[in-house]
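A.B. asks: Build me a model from this:
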Amino acid sequence: MPHQTSILRASSSASNPASRLSIISGHLTGAQPSSNTSNNLSTSPTQSRNISSSPSFNMSSQPEHPTLLIPGPIEFDDAVLQSMSHYSESHVGPGFVATFGETLSMLRKLFQTTASDSQPFVISGSGTLGWDIVAANLVEPGENVLVLSTGYFSDAFADCLKVYGASVDTLKASVGSRPQLPEIEKALKSKKYKMVTVTHVDTSTGVLSELQKLSEMVKSVSPDTLLIVDGVCSVASENIEFDAWELDGVVTASQKAIGCPAGLSISMFSGKAMDAFRARKSPPATYFASMKNWTAIMQNYEAKKPSYFATPSPQLIHALHTALSQILAKPLSERFAKHREFSDKVKKAVTELGLKQVASNPDDQAHGMTAMYLPDSVKATDLLPKLFKSGVIFAGGIHREIAAKYVRFGHMGVSVTDPARSDVDKAINALKNGLSDCGYQKA
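C.D. replies: This is a model prediction of the structure:
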């Protein structure tokens, strides 16, 4: 089936936040989003976490709990959670400054950059803050941005850019696919774009975008254009070679494949992107998200010098330090291979059940999550509670066009890298039994 892609011009106002809330609120129940009805999350079983002195099924010291296999937040390693219990300390004291500095340096290794002018940022906030950092600092009002859309979160990034005054064109692919290079090249030749944004893995569809060839094409056709990657659902599960692929920015968050509790916006920008910021004609229309306010702070911390603009979260930084230390203890190539291995296992099981993926082309399928269509006879609102009773939590659909038709299975981080865990096998069995309990039998 040919890709159906179109460029959509930005409207003068951002999308309706109430509509977004309706979609988001149903993602655990799979309820059909509606502007007239609210999703009732109380229909799912109560998610109690009874603290017990006995170890849980995977010998973890955590209280027994349903295994969280949504596309983030993910299950966390015990050592990461224990890092959160670090005693209170000054955010400008020598101990914390050393930890934060090491954390920033480790991020360079995770993103695979050795360029001295690349700049990491770790700021309290969610992954969404990364969009604000990009939109407020790297684009000025009226400048053109091309957004490559593969789902809900790509479109949300476009909305954020519009808020800060960017003139946004969206190259939108049909559900489950991604814009193709010839279409992108044609758009880049049609006008001068300050920036191209691409969502590496759109969490709403599980569509994986290819970065290396995209970067090569952008540099060839429009070398001054910045290439910015939303890597919220890809960093630490998909290979990202920041320097080798000449990326200009990658924004992500702590709670997905990195494996740290939510609360940190993490990003890396190239020297070219930082130069673009410094060349602005007008100051950024933000205070907390301003690179002007944060760049020197990050540079000082990485140099192990105390610095202050706004108070960081010492406990979360300790947790991130632990998570990164674990990730970097082995070659990154092994980590990415393990995610591919488990992804293949999940997708094989999904196919054997007679289910289809939202991302139909294997080349477009993420390795840290799988979005799968349900049989016509099965509703997400029936299946998800059955999975929960089996001790597994999946996410419902969130893409506006297909929200009630699919569910999402996250398989990243310790659920695939820790050999002592059986999270994925447990989830596959729960899915088989849940579908059967819903009356589904493969034809």
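
A.B. asks: all contacts plus neighbour counts: C-alpha atoms, from now on.
C.D. replies: OK.

A.B. asks: Contacts made by stretch 82-97 with the rest, please.
C.D. replies: Here stretch 82-97 makes contact (C-alpha atoms under 8 Å, 6 or more residues apart in numbering) with 301, 304-308, 311-316, 318-319, 322.

A.B. asks: Could you work out the end-to-end span of that stretch for me?
C.D. replies: With C-alpha to C-alpha, to the nearest Å applied, stretch 82-97 spans 19 Å between its terminal residues.

A.B. asks: Name the residues of it that are buried.
C.D. replies: 83-84, 91-92, 96-97 (16 or more other C-alpha atoms under 10 Å).

A.B. asks: so Asn239 touches Arg335, yeah?
C.D. replies: No - in terms of C-alpha atoms under 8 Å, Asn239 does not count as a neighbour of Arg335; the distance is 9.1 Å.

A.B. asks: Here is the second sequence; please produce its structure so I can put it next to the first one:
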Amino acid sequence: MTQLVDQQAARGTTPLPMVVGPTRMAPSVRQRLSAPAPPLTDAGFISEFGDCLARLGEVVGSDTAELLVTPGSGTIGMEAIAASLLRPGAPVLVASTGVWADRWREICLRQQVPVHAPRFAVGCPPELELLEELLSRTQFQAVLVTQVDSSSGVRADIAEIAAIATQYDALSLVDGVSALGAEHVEVDEWGVDVYLAGPSKALGASAGLAIYALSDRAVSRLRDRSWGMGTFALDLAPWLPVMAATRRGEFGYYQSPASNLVLALSEALRLVLVEGRDVRVARHEALRDTLYAGLAALGIGLFVPDEAARANGVTVCRVPPGVDEAALLREIAAEGVVLQAGTLPAVGGSTFRIGHMGNVTETDIATTLRAIEAGLAACR
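C.D. replies: Next comes the predicted model:
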């Protein structure tokens, strides 16, 4: 597929990346990213960083959360949360809906945190009744869940899961990397304790940063932590005074985030707010529904059976019988559209993924459907 993309570039045509990430950036975001990076001590940069944090609070739906923007990635963010907030030896409950929730499990085990990870039906969201039953029987220190698992396309009901966790005095730790910017997110209203996000998916900025929103409970846990940390760089506690200084317009230091990445994120968040959070989610829903209708017309089945559990920004499709997944993706790429293979081990080789998050348009959806139609014709 890389060779096909290179051939298109040589012909002067740019392939359309309908992928989960990184997604396309708006011109103003690219401009901020490509500008010379200002020093971290620059007064203008510190002011813009403060604006970035304020915008982030609006985008995640919080007036009260402690907001952190640090160097990192989604996986680094997950590990930082586990290392900083989970007490070794005390169990956690992982509500797994795919590869990324399974990563929660592996990270916790490496932190010497026992994990209970019930298996739900493949392609289905966590069963709320089962989670509540498990929490009623065992004192878990936290419930870990992925809002949108990009390997399965499953969307979890974070409002309900956070409420159940709070009822049983467990922290709710949410991976929202593939959700923020395409899904409804209300950190305060839902009572989420930690919400993790990343810039390079539905927000349409550049990878390289980890984004956190922490509740008062989570901040208290950080400050009152009674166990020793086995890592320095992944400790979230030292970021609290740094972000407080930034909000005051002062320089604070723990580690060095790339300043141009922060500026690009700030601009991407500004664009989200200009569009309007609800309008943006509605746009993603409308594009998703248009895609679904086109896929149905082509005889392409959807992997997630429950309509309410289907994500707004990523769709996992079933490869039609008799069609080879790799060959289909090659033919689609030859038509100028880049899709991604399925990554869920339970259905390896029989699914492919379409990313339709961030700066995606109706024209992109139509182009994608035409490429899939041509790819299917070439494979049959």
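
A.B. asks: TM between them?
C.D. replies: In this superposition the chains share a TM-score of 0.96, using TM-score structural alignment, normalised by the length of the second structure; 380 aligned residues with a C-alpha RMSD of 1.6 Å.

A.B. asks: Settle it for me: which of Asn239 and Arg335 of the first structure has more neighbours?
C.D. replies: Arg335 (21 against 17; other C-alpha atoms under 10 Å).

A.B. asks: residues in the second structure aligned with the strand or helix carrying the more buried one?
C.D. replies: Here Arg335 of the first structure, judged by DSSP states H and E, is contained in helix 332-352. On the basis of TM-score structural alignment, helix 332-352 of the first structure is assigned to residues 277-297 in the second structure.

A.B. asks: what's the equivalent of Thr315 of the second structure over in the first structure in contact with, if anything?
C.D. replies: Applying TM-score structural alignment, one finds that Thr315 of the second structure aligns to Thr370 in the first structure. Thr370 of the first structure is in contact with 206, 343, 346-347, 357, 408-411, counting by C-alpha under 8 Å, 6+ apart.

A.B. asks: One more pass at 6 Å, please.
C.D. replies: 206, 408-409 (C-alpha atoms under 6 Å, 6 or more residues apart in numbering).

A.B. asks: Name the residues of the match of helix 332-352 of the first structure that come out as buried.
C.D. replies: Residues of stretch 277-297 of the second structure classed as buried: 277-278, 280-285, 287-288, 291-292, 294-295 (neighbour count, 16+ other C-alpha under 10 Å).

A.B. asks: With the first structure overlaid, how far apart is it on average?
C.D. replies: Here the mean offset of stretch 277-297 of the second structure against the first structure after fitting is 0.9 Å, by mean C-alpha distance after the TM-score superposition for the first structure.

A.B. asks: Can you give the distance of that stretch from its chain's centre?
C.D. replies: Relative to the centre of its chain, stretch 277-297 of the second structure is centred 18 Å away, using C-alpha atoms, centre = their mean, to the nearest Å.

A.B. asks: Stretch 7-18 of the second structure too?
C.D. replies: Relative to its chain's centre, stretch 7-18 of the second structure lies at 26 Å (C-alpha atoms, centre = their mean).

A.B. asks: Repeat that for stretch 224-235 of the second structure.
C.D. replies: Distance of stretch 224-235 of the second structure from its chain centroid, counting by C-alpha atoms, centre = their mean, is 25 Å.

A.B. asks: Can you tell me what sits against it?
C.D. replies: With C-alpha under 6 Å, 6+ apart, stretch 224-235 of the second structure has contacts from 80, 84.

A.B. asks: Same question for stretch 258-278 of the first structure.
C.D. replies: The contact list for stretch 258-278 of the first structure, computed with C-alpha under 6 Å, 6+ apart, reads 76, 117-127, 137-138, 236, 248-255, 320, 413.

A.B. asks: Keep only those of those residues that are in strands.
C.D. replies: Among these, the members found in strands (DSSP state E) are 119-124, 249-253.

A.B. asks: Most widely separated two among the residues you listed?
C.D. replies: By the measure C-alpha to C-alpha, Ser124 and Gly249 form the most distant pair in those, at 18.2 Å.

A.B. asks: ok, the two, which is more surrounded?
C.D. replies: Between Ser124 of the first structure and Gly249, counted using other C-alpha under 10 Å, the more crowded position is Gly249 (26 against 20).
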